[in-house]
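[1] have a look at this fold, sequence not included:
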């Protein structure tokens, strides 16, 4: 029996390793191409290891692409969205999980139904609203809306996590004269660090990779984010694959690093959504 279980584990691990290699191969191909010249990239049969290694591709890509300007714009949006999603969503979730008020659960169910609405349905009305307010061609439509709720999924995740915290902690604080906000700020949030990390990572990746939002609202190149700047780079230098691969690595690396260090928390956060209803 033990030999059979061990054999099943070996087969499972081999299957997972093979699947991982298949998923990682496009990233490896992009990375190896970023250290090649044009001649090496199109050699048949393909060269798996650059020889010689060309490091100047990154320098050349940075010279033709205002990477740091795009990075600054992206960081402004990302930092605002991460902070807004954590604070706004947790505050809404606190109301739906720890406070009692008439119609609370019904309102929450109505809010959840918005998850079934495609974002493209509200795209035109939202653009018209920001246009009439005079905020098109700025980072405001990309960085401010998250502060008005923090997204439905983040509220749901925080709510599920808050429900797992013993309510006796709230009641003891209220007896000592604490206000609702003090309970939220001093008790609930400090106990919800893992949920905050998960929401922060999700918001970071979503904002970092967002392409449609900047495409709709930004007109001037100096205000572009990295995702939109990379598209512009592809349109201008798409024939120079070695530079395009180097620019892609520069854009992708921060998101990969965040995901690599936060993958454990992401899995924990997914698990918390089913703790308690």
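    That came through, no problem. Quantities reported herein were computed from a predicted structural model and do not represent experimental measurements. Numbering: from 1, shown residues only.
[2] going forward, measure contacts and count neighbours with C-alpha atoms only.
    Fine.
[3] next, count neighbours for residue 17.
    12 (other CA atoms under 10 Å).
[4] likewise for residue 105?
    Using other CA under 10 Å, residue 105 has 13 other residues around it.
[5] ok, it touching residue 95?
    No. The criterion here is CA atoms under 8 Å, and residue 105 misses it with residue 95 at 10.5 Å.
[6] off-centre distance for the strand or helix carrying residue 228?
    Using DSSP states H and E, residue 228 sits in helix 226-237. Here the centre of helix 226-237 is set off from its chain's centre by 20 Å, with CA atoms, centre = their mean, to the nearest Å.
[7] list the buried residues in that helix.
    For helix 226-237, burial by neighbour count (16 or more other CA atoms under 10 Å) applies to 226, 227, 228, 229, 230, 231, 233, 234, 237.
[8] mind putting these in JSON lines, distance to residue 67 included?
    Shown next, in JSON lines, are the buried residues of helix 226-237 (distance: CA to CA, whole Å):
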{"residue": "226", "distance to residue 67": "7"}
{"residue": "227", "distance to residue 67": "11"}
{"residue": "228", "distance to residue 67": "11"}
{"residue": "229", "distance to residue 67": "8"}
{"residue": "230", "distance to residue 67": "9"}
{"residue": "231", "distance to residue 67": "12"}
{"residue": "233", "distance to residue 67": "10"}
{"residue": "234", "distance to residue 67": "13"}
{"residue": "237", "distance to residue 67": "14"}
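[9] tell me the contacts of the residue most central in space within the chain?
    Nearest to the geometric centre of the chain sits residue 205, at 1.8 Å (CA atoms, centre = their mean). Counting by CA atoms under 8 Å, 6 or more residues apart in numbering, residue 205 touches 255, 259.
[10] included below, for side-by-side comparison, is a second structure:
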């Protein structure tokens, strides 16, 4: 029931059939996401014998040892540490560079800015796979293949037009008088950026950082191509290798346990920052 405050009284409004249908559609959509997660979770607590006997039956006894086996045997633990290093450093450097680029392209006036923006927008129509071969040749010639640090450099300096548009639109909505006042007070461009623009753009920067985190954590193609040492694999490649092992070893419950471990950071990120993402994504649009 919807509620309205009218003359100090609370008036209830009946939901229309369209509202009920929309809520039902959202509920069904939520179930399509929650049910597979729940199924994988209780499958990860079975024995392999129980799994092959009946995939829908609940486990008779909770086998938490599967998570320990996934952490050690399939090297999920090492992959998680590699991912923390790769994602953490790439996130800090990449988000900072995106903030600087967005500031320069939206708040500063210089010759060729419109041409630069046009080229950036053009990149949206070019599939990223086209740059794979020249990127690999460059990384190989620089000796940065099979290196997490090299992968960090590649992802940190590979700017995305989507993030630039998102953060640039937010920064563009800030009053121009802020920079004019700072310039009158003798502030340099860097002081204006770090002391005024950066603090006021926190909501937009956090939003971009969350999207970058999700993209980096789920990145599979880059680590799969550039990393050849199993000790340097990220979670995406480690899970792929574990899945390949299932062609010769039917240990699916341990694989499900590893999958649950890798999903924990994403679930936590969603639970903690879902409101912040929504707020940051709409705040710039409202101001603009």
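    The structure has been received and is ready for your questions. Please read these numbers as outputs of a predicted model, since none were measured by experiment.
[11] quick one: TM-score?
    Once superposed, the chains reach a TM-score of 0.91 (TM-score structural alignment, normalised by the length of the first structure), with 276 aligned residues with a CA RMSD of 2.2 Å.
[12] quick one on the thing from earlier: and the contacts of the helix holding residue 228 of the first structure?
    Contacts to helix 226-237 of the first structure, defined as CA under 8 Å, 6+ apart, come from residues 65, 67, 70-71, 73-74, 208-211, 214-215, 221, 243-244, 247-248, 251.
[13] buried ones from these, can you make that a PyMOL selection?
    Only the buried entries of the contacts of helix 226-237 of the first structure go into this PyMOL selection, using 16+ other CA under 10 Å:
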select buried, resi 65+67+70+71+73+74+208+209+210+211+214+215+243+244+247+248+251
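[14] go through the second structure and flag its longest helix.
    Counting by DSSP state H, the longest helix found in the second structure is helix 252-287.
[15] have a look at how far, on average, it is from the first structure.
    By mean CA distance after the TM-score superposition for the first structure, the fitted helix 252-287 of the second structure averages 2.2 Å away from its aligned residues in the first structure.
[16] in what helix or strand does whatever residue of the second structure lines up with the residue nearest to the centre of the first structure lie?
    Using TM-score structural alignment, the partner of residue 205 of the first structure in the second structure is residue 214. Assigned by DSSP H and E, residue 214 of the second structure belongs to helix 202-217.
[17] buried ones in that helix?
    203, 204, 205, 206, 207, 208, 209, 210, 212, 213, 216, 217.
[18] got it, and stretch 83-102 of the first structure?
    Buried, per 16+ other CA under 10 Å, within stretch 83-102 of the first structure: 83-94, 96-98.
[19] show me where the stretch 1-150 of the first structure has its helices.
    For the stretch 1-150 of the first structure, the helices defined by DSSP state H, counting those that start in this stretch occupy 2-33, 38-41, 56-64, 67-98, 104-113, 123-133, 140-143.
[20] so which of these is nearest residue 159 of the first structure?
    Between residue 159 of the first structure and the helices of the stretch 1-150 of the first structure, the tightest spacing by CA to CA is seen for helix 67-98, at 4.6 Å.
[21] so residue 285 of the second structure is in contact with residue 170, correct?
    Yes. Using CA under 8 Å, residue 285 of the second structure is in contact with residue 170, at 7.3 Å.
[22] more neighbours, these two?
    Set side by side, residue 285 of the second structure and residue 170 show more neighbours around residue 170, with 28 against 12, by other CA under 10 Å.
[23] the more buried one reaches residue 279, doesn't it?
    No. Shown here, residue 170 of the second structure and residue 279 do not form a contact pair, counting by CA under 8 Å, at 12.0 Å.
[24] what number of residues lie near the counterpart of residue 124 of the first structure in the second structure?
    Per TM-score structural alignment, the equivalent position to residue 124 of the first structure in the second structure is residue 133. A count of nearby residues for residue 133 of the second structure, using other CA under 10 Å, gives 10.
[25] quick check: residue 133 of the second structure vs residue 226 of the second structure, distance?
    Separation of residue 133 of the second structure from residue 226 of the second structure (CA to CA, to the nearest Å): 11 Å.
[26] likewise for residue 186 of the second structure?
    47 Å.
[27] please identify which of these two sits among more neighbours.
    residue 226 (19 against 11).
[28] for the more buried one, which residues are in contact?
    For residue 226 of the second structure, the contact set (CA under 8 Å, 6+ apart) comprises 136, 145, 146, 147, 151.
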